[in-house]
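Asks: return atomic coordinates for the entry below.
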Amino acid sequence: MIESFEPEVWLLIAMFGVAILTGFIDSIAGGGGLIMMPALLAAGLPPHLAIGTNKAQSVFGTSMACRNYWKGGLVEVRENLPLVALAFAGATGGAILIQQISATVLSYIVPVFLLGLAVYVIFSPRMTDEDAHQRLSRKGYASVAGGIGFYDGFFGPGTGQFFTASLVGLRGHGLTRATGNAKLFNAATNWASVLVFALGGKIIWVLGLTMAVGAMLGGFLGSRFAIKHGARIIRPLMIVASLGLTGKLIWDLFAA
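Replies: Below you'll find the predicted structure:
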């Protein structure tokens, strides 16, 4: 079923500005949805339209950030292609499922994971730009990539943090390198979600594409900033984004 929503000019301008901010945050630490999703819902979009339209704008910002990290030598495309394909497939399945059922159960579970992630980032000595011994091989990481991909298609908040933290903790990547490769995975999962939501008529294209321009600008600026400053800026922003997203999800649970 195709839902409709007619955005006014003021809303397009306002959401363009919001997209610049979320694109900047997403390209460094993830968690831009902490700002974007409430903004879309406050604008009056029904939940499924908000999710689909958010994916439509986010994919452009993530892709722009991925391009910059790749140009900076921080993305390994060829080596990760099989894992990216699994993440894409997982996100496709998750995006199909979320259009059929509610994401209420995940809304209870995700804050726990995000809080744990924030604690890990704060206390782990591995959260630097130094590569470390990998705990999982590329093949062993396949189920992790597919699982996070499914989560992104089904629910989404914190996906960038989950990819980054797992690449640091399980694959032994330095933090900036992990952030770059996380954008490759996240771009794939976003594109999968966009395709599914587009086929389901759950994207407001005029709004999504307007925000996409802002997201690309924010993603360009943010990724350049992260490449220049490395772990010393990525680590604190990951902590803030994870704790902020955790607080927002918990607030939504008690406010419901």
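Asks: could you use CA atoms for every contact and neighbour count after this?
Replies: Noted.
Asks: can you give me the end-to-end span of stretch 38-58?
Replies: 14 Å (Cα to Cα, to the nearest Å).
Asks: quick one: list the elements packing against the helix or strand hosting Ala212.
Replies: For Ala212, the enclosing helix or strand under DSSP states H and E is helix 205-229. Counting by 3 or more Cα pairs under 8 Å, 6 or more residues apart in numbering; DSSP states H and E, the packing neighbours recorded for helix 205-229 are helix 9-28, helix 47-71.
Asks: please generate a structure for the following sequence too, so the two can be compared:
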Amino acid sequence: MEFANLTLEIVLFLFAVAIVAGFLDTLAGGGGLLTLPALMISGIPPLLALGTNKLQACMGTATASFMMLRKKRVTFQQVKFLMLSAFIGSSIGTLFIQIIDVELLTLVIPIVISCIGLYFLFAPTIEEGDRPAKISSRAYKTIVVPLIGFYDGLFGPGTGSFFTLAGRALQGQQFLDATARAKTLNFATNIASLIVFLFAGKVFWLVGFTMMFGQFIGAWLGSHCLFKIPVKYLRYLVVIMCFSMLAKYLTS
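Replies: Next comes the predicted model:
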């Protein structure tokens, strides 16, 4: 589907947003908090914006996941069953979004941003080492991961941060380990959701491919910076990004 009001300036704007989102998503998660609103501001209908967002997000999470696996920050053996759980949850969430009023989901954005920002602002120092897990690996795999996957299929923004938060808070993972694993899980949820949107015909290909290229650039840059930036600065990045976006929504 094409739109008469789609100009070169809008396409370039979305391309630039995708670069920034891919970079931030790799470092701290939450890139969808930039790309999805940008797509909607450009005049693309909500469901089409969600589907297009998944297409471009797949490139960013695929690039980041490949770099994490290549650098051995995480192994496929560690995450393969978690990825399957995330995939299933996201598929169900994306099917569900096809039958509800997607406009209602805009109410979720401020809540999601606030929760993520407040957690990373007030949580204990993320530079601490591994902690004892608060729930079993089985409960994490069969309950927590599919629920986050369901949210990603249903709406999406902030999913990478949710996976990082869950790995840190519930499984006691170090922040960088939780971040690396979150990339692979977010890739699984994006692919699952994209498949459903493709069958539903809810993808704007021109915009999607343009933003995919931007996501590749941003994710490639972010993956090279992730383990060179002090962890405390990543924490500040999450908090600043979340509350900046919250301010934007409250004043719009």
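Asks: superposed on the second structure, what's the mean shift for the helix holding Ala212 of the first structure?
Replies: Here the mean offset of helix 205-229 of the first structure against the second structure after fitting is 1.0 Å, by mean Cα distance after the TM-score superposition for the first structure.
Asks: run the angle between the helix or strand following that helix and helix 9-28 for me.
Replies: The helix or strand immediately downstream of helix 205-229 of the first structure is helix 231-255, counting by DSSP H and E. Orientation check (axes from the mean of the first three to the mean of the last three Cα atoms, to 10 degrees): helix 231-255 of the first structure against helix 9-28 gives 130 degrees.
Asks: tell me the angle helix 231-255 of the first structure makes with helix 205-229.
Replies: Using the same axes, to 10 degrees: helix 231-255 of the first structure against helix 205-229 is 140 degrees.
Asks: from the chain's centre, how far out does helix 231-255 of the first structure sit?
Replies: 13 Å (Cα atoms, centre = their mean, to the nearest Å).
Asks: if you count neighbours, what's buried in that helix?
Replies: Going by neighbour count (16 or more other Cα atoms under 10 Å), the buried part of helix 231-255 of the first structure is 231, 233-235, 237-239, 241-247, 249-250.
Asks: without its sequence neighbours, what residue ends up closest to Leu45 of the first structure?
Replies: Take Leu45 of the first structure and drop its neighbours on the chain: the residue closest to it by Cα to Cα, 6 or more residues apart in numbering is Phe5, 7.0 Å away.
Asks: roughly how far does that neighbour sit from Leu207 of the first structure?
Replies: 10 Å.
Asks: same check, this time on Leu249 of the first structure
Replies: Counting by Cα to Cα - Leu249 of the first structure and Leu207 of the first structure are separated by 25 Å.
Asks: swap in Ala14 of the first structure?
Replies: Taking Cα to Cα, one finds Ala14 of the first structure at 11 Å from Leu207 of the first structure.
Asks: in the helix holding Ala212 of the first structure, what counts as buried?
Replies: 205, 207-227.
Asks: now stretch 136-151 of the second structure
Replies: For stretch 136-151 of the second structure, by 16+ other Cα under 10 Å, it's 140-141, 144-151.
Asks: over to stretch 81-97 of the first structure?
Replies: Result for stretch 81-97 of the first structure [16+ other Cα under 10 Å]: buried residues 83-97.
Asks: which residues of the stretch 51-200 of the second structure fall in strands?
Replies: Counting by DSSP state E, counting those that start in this stretch, the stretch 51-200 of the second structure forms no strands at all.
Asks: first to last residue in stretch 38-48 of the first structure, what's the distance?
Replies: From start residue to end residue, stretch 38-48 of the first structure stretches across 13 Å - Cα to Cα.
Asks: tell me the contacts of the nearest residue to Asn186 of the first structure once chain neighbours are set aside?
Replies: Of all residues not flanking Asn186 of the first structure in the chain, Gly160 sits nearest, at 6.5 Å (Cα to Cα, 6+ apart). Gly160 of the first structure makes contacts with 26, 29-31, 182-183, 186, as judged by Cα atoms under 8 Å, 6 or more residues apart in numbering.
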